[in-house]
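Asker: Below are the sequence and a predicted model; questions follow.
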Amino acid sequence: MAITKANSLKGEIKVPGDKSISHRGVMFGAISEGTTELTGFLDGADCCSTIGCFRAMGIDISQDADHVIIHGKGLHGLKAPSQMLDVGNSGTTTRLISGILAGQPFVSSLNGDESIQKRPMGRIITPLTQMGAHVRSIKDNGCAPLEIGGAPLKAIHYDSPVASAQVKSCVLLAGLYADGVTSVTEPVVSRNHTELMLSGFGADIKSEGLTASIVGGPKLYGQKIEVPGDISSAAYFIVAGLICPNSDVLIKNVNTNPTRAGIIKIAQDMGGNIELLNERIVSGEPVADIHVTSSNLHGCEISGDIIPTLIDELPVIAVMAACADGTTTIKDAAELKVKESDRIATVTENLKNMGCDITPTDDGMIIKGGQPLKGTTIKTYLDHRIAMSFAIAGLVANGETTFDDESCCCISYPKFFETLSSIVNQ
């Protein structure tokens, strides 16, 4: 794949279904009674890993592209898998399913690819152990593969040291199998898809300030869920429309949940022409069409409470910062180090290779923007968000931008390059 400079971007597009909601729809449907139907499901590798895990535990799931039907068997209907569960590249699958497995009357194990085997799982092992589950890192390094021995669970209050929807969701899902009320307090509120969706399935779940709590032992009932477009996928086209000249792009049907939509605020803070149209609620989630046009951008500081609302978008935000006048400083984002790659290092390396003045820090980066970028070969480190972010950088770079391996885009956006080419005018 080679990307060259675009003269403009014009058109109307739709992006794939929200990855977080797609994962949760399968999981919650599997442990509910009756049938759950998902439309707009993200047919990407990560979400298909979740389907595979629940099929391996006896759940009947049919899929036709973005339409998925899950025949749930209730909280206690899962069967012991006959072999190790394969979570692929998916951190969401790994951490959320661990909360469900912790409450089962059988021993299970799970593992994924090389990237998953490096990602920190101590952050879920600790609270699950406090609840009475038997969870261990098989290699004793705090990472997958994991072995989980289900056990009677006790409700706890957990003060999470990190703002992580995956950790919060893991504990709340384990709380479904515990007596009493299980609660999680975070340092900053993370995305709240679990709370919104579980409530729709019938759970007694509440959020107050920084704390989410759930009552154990509910009956969950299957739902019909329309999955909106993923703002993390829309982010690439938001940035592209802002930084490419003479551009006018409309991205239809995007999830604009405020716990996820920090990129919209930052784009506006940087001077971006971005507006939300046709705002509405779909299956409990706020949704809108996003309209962006070419903009003269300037640097800003990105830090504090907004970081969890845009953590997955920071690689493409860094590209936007490279194209903005002045300095952009990203702070409080040490979580970037434990994603599919160390995204502080990978963003810094690739932007430097494109001619950007960028300095990595312990919890972010400092980007002095406004200088022309040049094409190079992007080292993706098999990280889908790095590959797609630097495809967008290639649209404004002189020369040709290529990739050592762009196939990783299939993790979250199998048709990314097809969508991009549909709006690019060379």
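Answerer: Nice, thanks for sending it over.

Asker: can we go C-alpha only for contacts and neighbour counts from here?
Answerer: Fine.

Asker: what about the helices in the stretch 51-200 of the chain?
Answerer: Assigned by DSSP state H, counting those that start in this stretch, the helices in the stretch 51-200 of the chain fall at 91-101, 122-130, 165-175, 193-201.

Asker: alright, now check it against this:
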Amino acid sequence: MKRTIIPGARTGRVRIPASKSQAHRLLICAALGEEKTEVVCDGISADIAATAKCLSALGAKIEEMETGFLVSPIKKVPEGRCDLYCGESGSTLRFLLPIVGALGAQAVFHREGRLPQRPLAPLDSVLKEHGMTLREDGDLLYCSGQLIGGNYTIAGNVSSQYISGLLMALPLLIRDSLLMVSGPLESAAYVAMTEDALQLSKLTIPKMGAMWAIPGQQRCHLPKRTVVEGDWSNTAFFLCMGALSKEGVTVEGLNLQSSQGDRGVLDVLRRFGAEVTEHGDAVTVRRGALHGVMIDAAPIPDLIPVLSVVASVAEGETRVENAYRLRLKESDRLKSTANLLRALGGQVEEKEDGLVITGVPALHGGAVETQNDHRLAMSAATAACAATGEITVDNDGCVAKSYPRFWEDFSSLKGEGL
């Protein structure tokens, strides 16, 4: 559905929903446990629902409640083919692919949107080397075979999700395993989130440098009631709105010591010149004298669209580097972010692996094509806070992938000075 957004800075308070990244991990750990677990999750996005649905197809019993999920773990994988509908969720696919092998399930992943075009290498080769059979047929990915323990080596500069999936799967195997990461590890904070979830589940996965020694025959033991913390990735949109507002925006419901990599938004906004205040479980951001900065996209790729909006009205030049992986997201996010800024009067040069953005005094109104990308739609809403004319987005419903109540929370903010 098309949405028209009134221009102007916003101010107010928002309570952020549960972390999509942590919810994936905790649901998986709960399903791989031995006892029933309540996973408290404030807000269930399409991606989280996809993981829950896939785990149910693998034999878990997952009851959706008002507060989140009640998870009865997998006791036995269903006989025959398991159809796993992962939608457009890359996390669901990449986390569960090695787990399907560890469980010895015969499964078919049903992929939607751009997900069939997003890479699986080198994870697919590693899984084949250790007992799995994988076959792609259009949007379908057929999986069978029993994953076996042993020595696993995978590159660290492609996707942290590959490493996280293996870390969650290998403890299930009969034999012990050694997981080694070659080269630099990008998005290391996301691997740290997985380690936190496994530690909370009382699994033993000792780490030695770039290697994990993983004993087999382990089961997860999450606390019987586990709460998913607030989502820093979605928080970033409102904090960036605050950076465009003299009165500021406050986001509540956060873990200020979280291992979520997108907590790095605070550092980038401070470097832009915004005023950032942390207090209790909340952060307030207000506009300062914004100026251009250099942004390394490798640890915070999901933040680049919305940080580019801030950069578009920051004095001077902002350079976004190490961002090639953004071309493999729900849209080609380097191209779609550049198109968003240009459509609204921003000055941006698209590079092979980054962006060069020159700040302008203000954006003007215009039409934004989201390409069904949730982060583009929410970035357009942020851009309205720095615009002088109305902005339209062509598909406001795409935010359901990660933040179903985004427009409701956005509408709760008031215009600055009102």
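Answerer: Perfect, thanks for sending it. Since the structure is predicted, the reported quantities are computational estimates derived from the model, not experimental observations.

Asker: Packed most tightly, which of the helices of the stretch 51-200 of structure 1 would that be?
Answerer: When the helices of the stretch 51-200 of structure 1 are scored by mean count of other CA atoms under 10 Å, the highest mean neighbour count falls to helix 165-175 (a mean of 27).

Asker: picking that back up, let me have the helices of the stretch 51-200 of structure 1 in CSV, extended by distance to L336 of structure 1.
Answerer: What follows is the helices of the stretch 51-200 of structure 1, written out as CSV (distance: least, CA to CA, whole Å):
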stretch, distance to L336 of structure 1
helix 91-101, 13
helix 122-130, 15
helix 165-175, 15
helix 193-201, 21
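
Asker: So for I148 of structure 1, which of these sits nearest?
Answerer: Proximity of the helices of the stretch 51-200 of structure 1 to I148 of structure 1 was assessed by CA to CA; the nearest stretch is helix 91-101, lying at 6.7 Å.

Asker: contacts for the helix or strand hosting G11 of structure 1?
Answerer: Taking DSSP states H and E as the definition, G11 of structure 1 sits inside strand 8-14. If you take CA atoms under 8 Å, 6 or more residues apart in numbering as the criterion, strand 8-14 of structure 1 is touched by 229, 240-241, 244-253, 419, 422-426.

Asker: Which positions within that strand qualify as buried?
Answerer: For strand 8-14 of structure 1, a neighbour-count test (16 or more other CA atoms under 10 Å) marks S8, L9, K10, E12, I13, K14 as buried.

Asker: Now do the helices in the stretch 301-418 of structure 2.
Answerer: Residue ranges of the helices in the stretch 301-418 of structure 2, as given by DSSP H, counting those that start in this stretch, are 304-312, 333-343, 374-384, 406-412.

Asker: Which residue ranges of the stretch 51-200 of structure 1 form strands?
Answerer: Counting by DSSP state E, counting those that start in this stretch, one finds strands in the stretch 51-200 of structure 1 at the ranges 60-64, 67-73, 85-88, 107-112, 134-137, 146-149, 153-154, 157-159, 178-179, 181-185.

Asker: Quick one: those strands as a markdown table, columns for mean neighbour count and distance to D269 of structure 1 too.
Answerer: Formatted as a markdown table, these follow (neighbours: other CA atoms under 10 Å; distance: least, CA to CA, whole Å):
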| stretch | mean neighbour count | distance to D269 of structure 1 |
| --- | --- | --- |
| strand 60-64 | 15 | 41 |
| strand 67-73 | 22 | 37 |
| strand 85-88 | 24 | 37 |
| strand 107-112 | 21 | 39 |
| strand 134-137 | 20 | 43 |
| strand 146-149 | 22 | 42 |
| strand 153-154 | 22 | 45 |
| strand 157-159 | 17 | 32 |
| strand 178-179 | 19 | 44 |
| strand 181-185 | 22 | 29 |
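
Asker: any chance of these in TSV, with distance to C408 of structure 1 too?
Answerer: Compiled in TSV, those are given as follows (distance: least, CA to CA, whole Å):
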stretch	distance to C408 of structure 1
strand 60-64	22
strand 67-73	23
strand 85-88	12
strand 107-112	15
strand 134-137	26
strand 146-149	24
strand 153-154	38
strand 157-159	34
strand 178-179	38
strand 181-185	33
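
Asker: So for S294 of structure 1, which of these sits nearest?
Answerer: strand 67-73 (34.9 Å).

Asker: got the angle between the closest one and strand 60-64?
Answerer: Angle, strand 67-73 of structure 1 to strand 60-64, by axes from the mean of the first three to the mean of the last three CA atoms, to 10 degrees: 180 degrees.

Asker: any residues touching strand 67-73 of structure 1, and which ones?
Answerer: Counting by CA under 8 Å, 6+ apart, 26, 29-41, 59-63, 222 sit against strand 67-73 of structure 1.

Asker: average distance between it and structure 2?
Answerer: Here the mean offset of strand 67-73 of structure 1 against structure 2 after fitting is 1.3 Å, by mean CA distance after the TM-score superposition for structure 1.
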